[in-house]
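>>> Need a 3D model of the sequence below.
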Amino acid sequence: MLTGYSIAILGGDARQLEVIRRLIELDATLHLIGFDQLDHGFTGAKQEALDDVDPKELDAMILPVPGTNLQGEIDTIFSNQSIQLTKEWLEQTPEHCLLFTGITNNYLTNLTQETNRTLIPLFDRNDVAIYNSIPTVEGTIMMAIQHTDFTIHSSTIFVLGLGRVGMSVARTFASLGAKVKVGARKSEDLARIHEMSLESFSIKDLKQHTHDCDILINTIPAQVVTAAVIQNMPNRTLIIDLASKPGGTDFRYAEKRGIKALLAPGLPGIVAPKTAGSILANVITQVLIEEIGERGNE
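Next up, the predicted model:
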C-alpha cells in the first residue's frame, strides 16, 4: 500500500488515467496537475495547478511519457494550462522524491542532476519496453492495413533495427505470412535474425535492398531512411517510422517522391491506452513500494 505517500501527476494522455486509478487503489495521496478539463474526477485525487501544490510534501512525481520539451514544458491533453518544471520548483521537493518519465532529454537529465533528484526513465527499462512492444506491434499492423491496398501476407517487409520493438515487429509480421527482411548493425543481431529464419542485411547496405520493398518499418532513432534509400523504393512503398521524434526518415524527400511515410511514435498510447497505462502503472507502483521498503529499513 502507498498510504500516506504523496504523489504529483503532471499532465499526460489517457495512459496516465490508468496510473491514477492504480495509485488510488493503493491509497496514495494524489495531486493531479493539468487535468482540469477531464470529463470525470477521481475520488481520492485532487485536481490542482502546479503553484497550488507544496513541493515539500511530495514523495514522487510522474511526468507524461514524453517527459518535458527542451524548455521544461509538459504537454497534457486534459488542460489548456501551461505546465513548466523548473529547477527552483524541483529543488524544493524532498531529496528522496522520485521523478518518473517515459523518456528523458538533455533538459530533464540536467535538471535532475543539478537538483540531485532521482530520475527514472521508464522506457529505458527492458521490462517496460518489451511489454510496450505488444501494443506497438498491434498498432503497426493497424497502420499497415489502413494505408495499403494489398495484404500483409506475401508482402516484402523491411524492419530496421532488432531492438526490443524491432524483434517483436519482425516476428509478428513473419507470422502473418510476410517475407520479412531485417536490417541491423551489430554482428550478433545479424546472427539472431538468421536464427529467427529471417533474411538479414547490414543497415549500411540498405539502399541496395529496397527495390522490392512493400512496407518499411523503422525502429532506429537516427536518420537511416535517407533520400538515397527512398530513391530506390517503388512508389507503392509504405514507410512506418516508430522511432521517437523526429524519426529516422527523410520525410521531405519521401513526400517529394510520392511515397507515404508516417511518423508513429507513442503508438501504445494511441491504439491501446488502457493496456499501455497498466504497463506503466505496474512498474511505477513496483518501484514505489520497493523504495518505501528500502526507506523503512534505513
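
>>> Please count neighbours and contacts with C-alpha atoms only from this point.
OK.

>>> now for the helix ranked longest in the chain, which elements pack on it?
Longest helix in the chain by number of residues, with DSSP state H as the criterion: helix 273-296. Other helices and strands packing on helix 273-296, by 3 or more Cα pairs under 8 Å, 6 or more residues apart in numbering; DSSP states H and E, are helix 14-25, helix 126-146, helix 267-271.

>>> please redo it, this time with the cut-off set to 10 Å
Using 3 or more Cα pairs under 10 Å, 6 or more residues apart in numbering; DSSP states H and E, the elements in contact with helix 273-296 are helix 14-25, strand 98-101, helix 126-146, helix 267-271.

>>> ranges for the helices of the stretch 51-200 of the chain?
Secondary structure of the stretch 51-200 of the chain (DSSP state H, counting those that start in this stretch): helices at 87-90, 106-114, 126-146, 164-175, 187-195.

>>> hang on, the earlier thing: if I take the longest helix of the chain and helix 14-25, what angle do their directions form?
Calculated by axes from the mean of the first three to the mean of the last three Cα atoms, to 10 degrees, helix 273-296 forms an angle of 40 degrees with helix 14-25.

>>> Direction-wise, compare helix 273-296 with helix 126-146 and give the angle.
Compare the direction of helix 273-296 with that of helix 126-146 by the same axes, to 10 degrees and you get 170 degrees.

>>> this one next, for a side-by-side:
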Amino acid sequence: METGLEGIRVAVLGGDERELVLIPALARAGAEVVVTGYPPRPELAGIKLVDTVAGAVEGAQVVILPMPGTDDQGVVRAVFASEKVQITWEVFSRLAPGTLVIIGTAKPFLRQWAGKFGFRLVEIAEEDEVAVLNAVPTAEGALEMAMHMLPITIHGCEAFVLGFGRVGQVLAERLAGLHARTTVVARSRAALAKAWAAGYSTCAFGSLPAEIGRAQIVFNTVPAPVLTEMVLAATLPEVLIIDLASAPGGTDFQAAQKLERKAVLAPGLPGKVAPLTAGKVLAAVIPRIIRQNSG
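Reported below is the predicted structural model:
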C-alpha cells in the first residue's frame, strides 16, 4: 500500500465513478480526504462528506477537480450530486497561496485565477502517463461506439484514423487486429513512417480530400479543424465519423449536418466506458503528483 500523504488535507470536488476509485486510494495513502458532491456510499465509508465547495476546500492543501473539468461558469461534473457543484471566484480567492489544484483540463478562467490568487494549477489530461494509460479505454470505447452504430462489421471495413498520437496508435492497432483496412492520416513524415512501418496504409492531411472518399468509418483524434466542409463533402454519404478530440473536436459538425453525414463528438470515453480502469489510472498518478508537489 502506498503511503506518503500523511498530514495532507485533500478536497475532492464532484466527479464520477473514477473518483470512487481515487478517493479511497488517497485515504489509504494517509491523506485526510474531504469530498463534496456525493451522498453516503459504501466506497466512501470513513470519508468526510460535506455539502459545499467552501466547506470542502477550507484548510485544504490539495484540491482535486474531475478530469472533464468545469464548464465556463465553473460548474463541475458531479454525477452523484443532488445539487449543482460549482467553483466560484469568492471561494477560490480564499485558497492559501501555493495550494495545489489538480484537474484534467482547465478552462481559461481557472488559469487566470491561478495567476491572480497564487494557487498551483496542474492539468493532467495531457501528462504522458495519464494520456498513454487512458488511450486504451478511449480506443476500446470508440470501437464499441462504432460497432453499435455501423450496419457493417469492423472486419473488412475501410477505417481512417486521423492523428497518430497516443490514442491514434492504440486505435489503429486495435482496428488492424479486427482486420479493418486501416489508413492512418498524419502530418509529420515521422508519424507517417511509423504508421507505414506498423503495416498501415498512410495518407498525409494534404491528400485527405482525395483519399477519404473510400472511408466507411473515420476516427478523429486531432483537436484542430481537420474535417472541414470541403473534406466532409468528399466522404461517402453513409460514412460514420467519431470525433475523439476534446471539445469542440476537429469536425465541422454544422457542415456534417448540412451534408447529412453522421458525425458524433465523443470526448472523455475512459470515464464513460471503463470507469474502473480510468479510476485506477487516477489512483496511480494523482498521489504521485501530490507527493512531488508537497514540501
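
>>> on that earlier part again, quick one, which of the helices of the stretch 51-200 of the first structure is packed in tightest?
Among the helices of the stretch 51-200 of the first structure, helix 164-175 has the highest mean neighbour count (mean count of other Cα atoms under 10 Å), at a mean of 20.

>>> Off-centre distance for that one?
The chain centroid and the centroid of helix 164-175 of the first structure are separated by 17 Å under Cα atoms, centre = their mean, to the nearest Å.

>>> hang on, the earlier thing: would you mind putting the helices of the stretch 51-200 of the first structure into a markdown table with distance to Leu26 of the first structure alongside?
Output for those, formatted as a markdown table (distance: least, Cα to Cα, whole Å):
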| stretch | distance to Leu26 of the first structure |
| --- | --- |
| helix 87-90 | 25 |
| helix 106-114 | 27 |
| helix 126-146 | 21 |
| helix 164-175 | 30 |
| helix 187-195 | 41 |
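
>>> out of those helices, which comes closest to Thr210 of the first structure?
Ranking the helices of the stretch 51-200 of the first structure by proximity to Thr210 of the first structure (Cα to Cα) places helix 164-175 first, at 16.3 Å.

>>> before we move on, back to that, what are the buried residues along the longest helix of the first structure?
Going by neighbour count (16 or more other Cα atoms under 10 Å), the buried part of helix 273-296 of the first structure is 273-281, 283-285, 288.

>>> any idea which of those residues is the one closest to Gly34 of the first structure?
Gly277 (17.2 Å).

>>> Quick one: map that closest one onto the second structure.
Under the alignment by TM-score structural alignment, Gly277 of the first structure pairs with Gly279 in the second structure.

>>> Quick check, its match in contact with Val21.
Yes - assessed by Cα atoms under 10 Å, Gly279 of the second structure is found in contact with Val21 at 5.2 Å.

>>> Just tell me what Gly139 of the first structure corresponds to in the second structure.
Aligning on TM-score structural alignment places Gly139 of the first structure opposite Gly141 in the second structure.

>>> So its match sits against Pro270, correct?
Yes - if you go by Cα under 10 Å, Gly141 of the second structure and Pro270 touch, sitting 7.2 Å apart.

>>> what's the overlap in contacts for the two?
Residues touching both Gly141 of the second structure and Pro270 comprise Ala135, with contact defined as Cα atoms under 10 Å, 6 or more residues apart in numbering.

>>> Contacts only, for Thr151 of the first structure.
144-145, 176-178.

>>> nope, Glu195 of the first structure is what I meant
Counting by Cα under 10 Å, 6+ apart, Glu195 of the first structure touches Asp189.

>>> which residue in the second structure lines up with it?
So, by TM-score structural alignment, Glu195 of the first structure is matched to Ala197.

>>> sorry, back to before: between the helices and strands packed on helix 273-296 of the first structure, which gets nearest to Leu85 of the first structure?
Closest among these, using Cα to Cα: strand 98-101, at 11.3 Å.

>>> counterpart of that closest one in the second structure, which residues?
The aligned range for strand 98-101 of the first structure in the second structure is 100-103, by TM-score structural alignment.

>>> Now do the buried residues in the matching stretch.
By 16+ other Cα under 10 Å, the buried positions in stretch 100-103 of the second structure come out as 100-103.

>>> Also stretch 52-71 of the first structure?
55, 58-69.

>>> ok, so of those residues, who is nearest His209 of the first structure?
When the buried residues of stretch 52-71 of the first structure are compared for distance to His209 of the first structure (Cα to Cα), Pro66 wins out at 33.5 Å.

>>> from what I can see Glu123 of the second structure touches Val101, true?
Yes - with contacts counted by Cα under 10 Å, Glu123 of the second structure reaches Val101, the gap being 8.5 Å.

>>> Which neighbours do the two have in common?
Residues touching both Glu123 of the second structure and Val101 by Cα under 10 Å, 6+ apart: Leu65.

>>> Which one of the helices of the stretch 51-200 of the first structure lies nearest to Asp13 of the first structure?
Among the helices of the stretch 51-200 of the first structure, the nearest to Asp13 of the first structure by Cα to Cα is helix 126-146 (15.7 Å).

>>> helices and strands around that closest one, which ones?
Helix 126-146 of the first structure sits against helix 164-175, strand 215-218, strand 238-241, helix 267-271, helix 273-296, with contacts defined as 3+ Cα pairs under 10 Å, 6+ apart.

>>> mind checking which of these is nearest Lys207 of the first structure?
strand 215-218 (12.0 Å).

>>> Which part of the second structure matches that closest one?
Using TM-score structural alignment, the residues of the second structure aligned to strand 215-218 of the first structure are 217-220.

>>> cool, stretch 57-67 of the first structure as well?
The aligned range for stretch 57-67 of the first structure is 59-69, by TM-score structural alignment.

>>> Distance from the chain centre to that stretch, please.
Put simply, stretch 59-69 of the second structure sits 16 Å off its chain's centre (Cα atoms, centre = their mean).

>>> quick check, Ile9 of the first structure in a strand?
Yes - using DSSP: H, G, I helix; E, B strand; the rest coil, the assignment for Ile9 of the first structure is a strand.

>>> Check the alignment and tell me where it lands in the second structure.
Match for Ile9 of the first structure (TM-score structural alignment): Val12.

>>> burial measure for its match, as a count.
By the criterion of other Cα atoms under 10 Å, Val12 of the second structure has 25 neighbours.

>>> got the contact list for it?
Contacts for Val12 of the second structure (Cα under 10 Å, 6+ apart) come out as 19, 22-23, 33-37, 49, 53, 56-57, 60, 62-66, 101-102.

>>> Equivalent analysis for Asn106 of the first structure, please.
The contact partners of Asn106 of the first structure, taken as Cα under 10 Å, 6+ apart, are 68-71.
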